[in-house]
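S.K.: Structure for the following, please:
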Amino acid sequence: MWRNIVSNFLTLLIVILVALGGLVAWAKNQYVEPGPLAEAMCLRVAPGESLQGVSSKLKEKGAISSSYLFRTGAQYEEKADKLKFGSYLIEPNTSMQSIVGQITSGGPSTCGSELVFRIGVNGNEVLLRELDPTTGDYQKVAEYNPESEKPPEGFEEKADRVDVRTRVTVVDGVTSWQIVQGLKEASFLSGKIDGVPGEGTLAPDSYEVTRGADRQALIDLMSERQSKILADAWDGRAEGLPYDDPQQALTMASIVEKETGVPAERPEVASVFINRLEKGMKLQTDPTVIYGVTEGKGVLGRGLRQSELRKATPYNTYVIDGLPPGPIANPGKAAIEAALHPDSTDYLFFVADGSGGHAFSSTIEEHNKNVAKWREIEKQRQEDASSN
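M.R.: Sure thing, here's the model as predicted:
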């Protein structure tokens, strides 16, 4: 009898152990296999938030099949108490194990909100935007001009969250003075700037920074980046260009940058000015004259006067021969590449064509016809504006 009882007990124990082993294997598979999330989501882990709170959010959003298994797996891997606050992009079908790894390893937030201080040619703006995880695109939440407007209601509360990333974006074609003034207005930065850097020496780009980052350190980074961009482009430049050194190429790039806002036109515009240099013609470009008037300190805000076009200054390319003494703005990488890899054309002239771009021509006769067309467009626009 006792032998039967023991035998039955052992059999039951084996069945239980086998079942338990199967359950453990199933739970492990659930933890490491692709998860049920159908569309990407943004998971925000608040400072001090518990693993239970995070697992509940994930279960509610359909990112995990079991909040219990999620917590158990994190505990087994000894990561349950290592949550790092931040906003995390969870891709479709991410496993529970991978999610635990994301939210316990820390590092920069990969989604959520971003505070952008944008330094532009015509002014600055502060922008709060949110990543749409399903498209990967940022959606604007709010914005304001720090020079003339107060932040919208609730803006600062949202922007001051600890997991909001901060970024400084410098637009192609701004001057060094504009960059310095802009960085002084960026309240989330700290420290002073050691004067205005040389024109053209700072790389327009988007720079992710931490709150309290040093302004001069950011200027130094911009300078290092521009130096590398110019050096690389100079080393791979086309043959036969009329530049004595990289600085002259940078000056040309800044003129190209200011002459067109159409990226595809940059190599064509560069070819016009290079052709003029090679023929001994004056460059005759308004942006250089404007720089001579403003010294890069903001925008002119009006048309050039005839007296300014006639006045002999180092930057008046209607008067001087060749290039001005230095850059007139900070050109982007594309403009630098255009100056060092221009199109091969016989163009000597260009004028606005009404579409946002320019009409190019090789002879003065063609150019005069294009100018006449542009003046007709301007006249029609003025008439339309006055009738409305």
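S.K.: When you work out contacts or count neighbours from here on, use the C-alpha atoms and nothing else.
M.R.: Will do.
S.K.: contacting residues for residue 326?
M.R.: Residues in contact with residue 326 (C-alpha atoms under 8 Å, 6 or more residues apart in numbering) are 199, 247, 248, 250, 251.
S.K.: Keep only those of those residues that are in helices.
M.R.: 247, 248, 250, 251 (DSSP state H).
S.K.: And the helices in this structure, which stretches?
M.R.: Using DSSP H, helices in the chain cover 2-32, 51-60, 67-76, 96-105, 155-159, 176-185, 215-235, 246-259, 266-279, 286-294, 306-310, 333-340, 364-387.
S.K.: got those helices as TSV, with mean neighbour count and distance to residue 350 columns?
M.R.: Below are the helices of the chain laid out as TSV (neighbours: other C-alpha atoms under 10 Å; distance: least, C-alpha to C-alpha, whole Å):
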stretch	mean neighbour count	distance to residue 350
helix 2-32	12	62
helix 51-60	17	58
helix 67-76	18	65
helix 96-105	19	54
helix 155-159	14	45
helix 176-185	20	28
helix 215-235	17	26
helix 246-259	25	10
helix 266-279	22	8
helix 286-294	20	13
helix 306-310	12	18
helix 333-340	26	16
helix 364-387	13	7
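S.K.: circling back: closest to residue 337 among the contacts of residue 326?
M.R.: residue 250 (9.8 Å; C-alpha to C-alpha).
S.K.: Report the separation between that closest one and residue 382.
M.R.: 37 Å (C-alpha to C-alpha, to the nearest Å).
S.K.: I'd guessed residue 294 sits against residue 300; true?
M.R.: Yes. Contact criterion C-alpha atoms under 8 Å: residue 294 and residue 300 qualify, at 6.4 Å.
S.K.: Report the distance from the longest strand seen in the chain to the chain centre.
M.R.: Criterion DSSP state E: the longest strand present in the chain is strand 123-132. Taking C-alpha atoms, centre = their mean, to the nearest Å, one finds strand 123-132 lying 11 Å from the centre of the chain it belongs to.
S.K.: Another sequence for comparison is provided below:
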Amino acid sequence: MVAKKKRSKNASTKSSKRQPSGIGLLSKALRVFLVLVVVGVFAGGAAFWFTQNALVEPLDVPLDGLRIDVESGSNLSRVVHELASQDVVRYPRLVLAYARVKKLGHIHPGEYLIPAGSNAMDLVARMNRGDVTRYRLTIVEGWTFAQALDLVRGSNKIKPTESAATVAAAAQALGIEGNPEGLIFPDTYIYRSGTTDLDLLRQAHQRMNRVLAEEWEKRASDLPYDRAYDALIMASIVEKETGVPWERDEIAGVFVRRLNKGMRLQTDPTVIYGMGENYAGNLRRADLREATPYNTYVIKGMPPTPIALPGREAIHAALHPKEGQSLYFVAKGDGSHKFSETLTEHNRAVRQYQLKRRSDYRSSPADVKQN
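M.R.: All right, here's what the predicted structure looks like:
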């Protein structure tokens, strides 16, 4: 009996070893699960730490920044992989994945300046916003269309085209019949790399049309102009006669009164414009007698086109001439003018300011200050 009990006990022991209880199995599974969770947490944390550091670490760019050109039709993947080939971006796939998650995959063409210290997130956001480098170009009041065209076509980052290779070609491309003189607005324009010369000229032409229409709408009454273009011609003459702001409406008043009285305008800038390349810097008496469509010493009324690019102030003055009696003016040599009502007064002023010129005589009003 005793022997049988021992065998039964041993059998029971062996049986318990071969068949672990349900609690033991659950405990072991829980331990494995906890280990996996811990490993997962550490792995996820490591991955998150790596991702964050990879995205925020500074790109390898020079201290003065890196300029990159994104061509029209390009995409973020192409740009990022190109930068990776230059060792600027270390983890291109990670950068592209970040852009997909943040929905920043769309980029704008143009030239970008990537400052030193920028990271991959900065790069993606900058191209997604279209923060391209912009340049400035100033077309000066009183310049001719030809001078403005030379500036535009020779400017940094502007793309010259055959459509604007000459004044005549540019006029045709802009839809202007004949001489385009005066029909682009002198101002400072902001443009991006790749802008064409025709793009900028078209912008300047449209701006002139808007400004002229606005000023024409608010014009004074009883003006000797049949159309806004006539006012533009007068404004160009005013622009060339003086750059002194407080004289523009007074000079416009002189010319308007002369037109109303049937007098010739007799203004030198129109003669010079009509001479073209024949003008050598000195206007002679013979030049004043030479008949051209622009010689207002010979023709009656105004020349057929503007003679320069007038600014808004000159256009406003032409449409709001100052009232008065003066019919003449002469340069005083300091940039301003002496106005006279009679020819006798005018001749006296000519003798004073022209025939006996001061040693520091100048016609430019650049440094003149109003009293």
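S.K.: hang on, the earlier thing: any idea which of the helices of the first structure gets closest to residue 128 of the first structure?
M.R.: helix 155-159 (7.0 Å).
S.K.: sorry, back to before: which two among the contacts of residue 326 of the first structure are spaced furthest apart?
M.R.: Top of the distance list for these (C-alpha to C-alpha): 199 and 248, 12.3 Å.
S.K.: contacting residues for residue 282 of the first structure?
M.R.: Residue 282 of the first structure neighbours (C-alpha under 8 Å, 6+ apart): 276, 317, 318, 319, 320, 321, 322.
S.K.: what's the burial count for the fourth one?
M.R.: Looking back up the chat, that one is residue 319 of the first structure. Other residues within reach of residue 319 of the first structure, judged by other C-alpha atoms under 10 Å, total 17.
S.K.: which residue packs closest to the most centrally placed residue in the first structure, ignoring adjacent ones?
M.R.: Closest to where the C-alpha atoms of the first structure average out (C-alpha atoms, centre = their mean) is residue 206, at 3.7 Å. Spatial nearest neighbour of residue 206 of the first structure, excluding adjacent residues (C-alpha to C-alpha, 6 or more residues apart in numbering): residue 169 at 4.1 Å.
S.K.: how close does that neighbour get to residue 55 of the first structure?
M.R.: In terms of C-alpha to C-alpha, residue 169 of the first structure sits 36 Å off from residue 55 of the first structure.
S.K.: Same check on residue 281 of the first structure?
M.R.: 71 Å.
S.K.: Residue 33 of the first structure too?
M.R.: 17 Å.
S.K.: got it, and residue 88 of the first structure?
M.R.: 14 Å.
S.K.: cool, and residue 203 of the first structure?
M.R.: Residue 203 of the first structure is 43 Å from residue 55 of the first structure, by C-alpha to C-alpha.
S.K.: residues contacting the counterpart of residue 271 of the second structure in the first structure?
M.R.: In the first structure, the residue matched to residue 271 of the second structure (TM-score structural alignment) is residue 289. By C-alpha under 8 Å, 6+ apart, the residues touching residue 289 of the first structure are 308, 309, 315, 316, 317.
S.K.: cool, residue 110 of the first structure as well?
M.R.: Residue 110 of the first structure neighbours (C-alpha under 8 Å, 6+ apart): 87, 88, 89.
S.K.: Take those residues and map them onto the second structure. Which survive?
M.R.: Retained contacts for these in the second structure, judged by both residues aligned by TM-score structural alignment, their matches' C-alpha atoms under 8 Å, are 87, 88, 89.
S.K.: In space, what's closest to the corresponding residue of the second structure for the second one - neighbours in sequence excluded?
M.R.: This means residue 88 of the first structure. With TM-score structural alignment defining the correspondence, residue 88 of the first structure maps onto residue 112 in the second structure. Excluding the flanking residues, the one nearest residue 112 of the second structure by C-alpha to C-alpha, 6+ apart is residue 132, at 4.7 Å.
S.K.: isn't the one you found right up against residue 191?
M.R.: No. With contact defined as C-alpha under 8 Å, residue 132 of the second structure does not reach residue 191; the gap is 9.8 Å.
S.K.: When these two are compared, which one has more neighbours?
M.R.: Neighbours per residue, other C-alpha under 10 Å: of residue 132 of the second structure and residue 191, the larger number sits with residue 132, 22 against 18.
S.K.: And the more buried one, how close does it get to residue 190 of the second structure?
M.R.: From residue 132 of the second structure to residue 190 of the second structure the distance is 12 Å (C-alpha to C-alpha).
S.K.: same check, this time on residue 223 of the second structure
M.R.: 36 Å.
S.K.: Show me which of the two is the more surrounded one.
M.R.: When residue 223 of the second structure and residue 190 are compared for neighbours, residue 223 comes out ahead with 16 against 11, by other C-alpha under 10 Å.
S.K.: Now which residue in the first structure aligns to the more buried one?
M.R.: Using TM-score structural alignment, residue 223 of the second structure sits opposite residue 241 in the first structure.
S.K.: give the contact list for its match.
M.R.: 274, 340.
S.K.: I'd say residue 91 of the second structure and residue 54 touch.
M.R.: Yes. Contact criterion C-alpha under 8 Å: residue 91 of the second structure and residue 54 qualify, at 7.2 Å.
S.K.: Overlap of the contact sets of these two?
M.R.: Residues touching both residue 91 of the second structure and residue 54 by C-alpha under 8 Å, 6+ apart: none at all.
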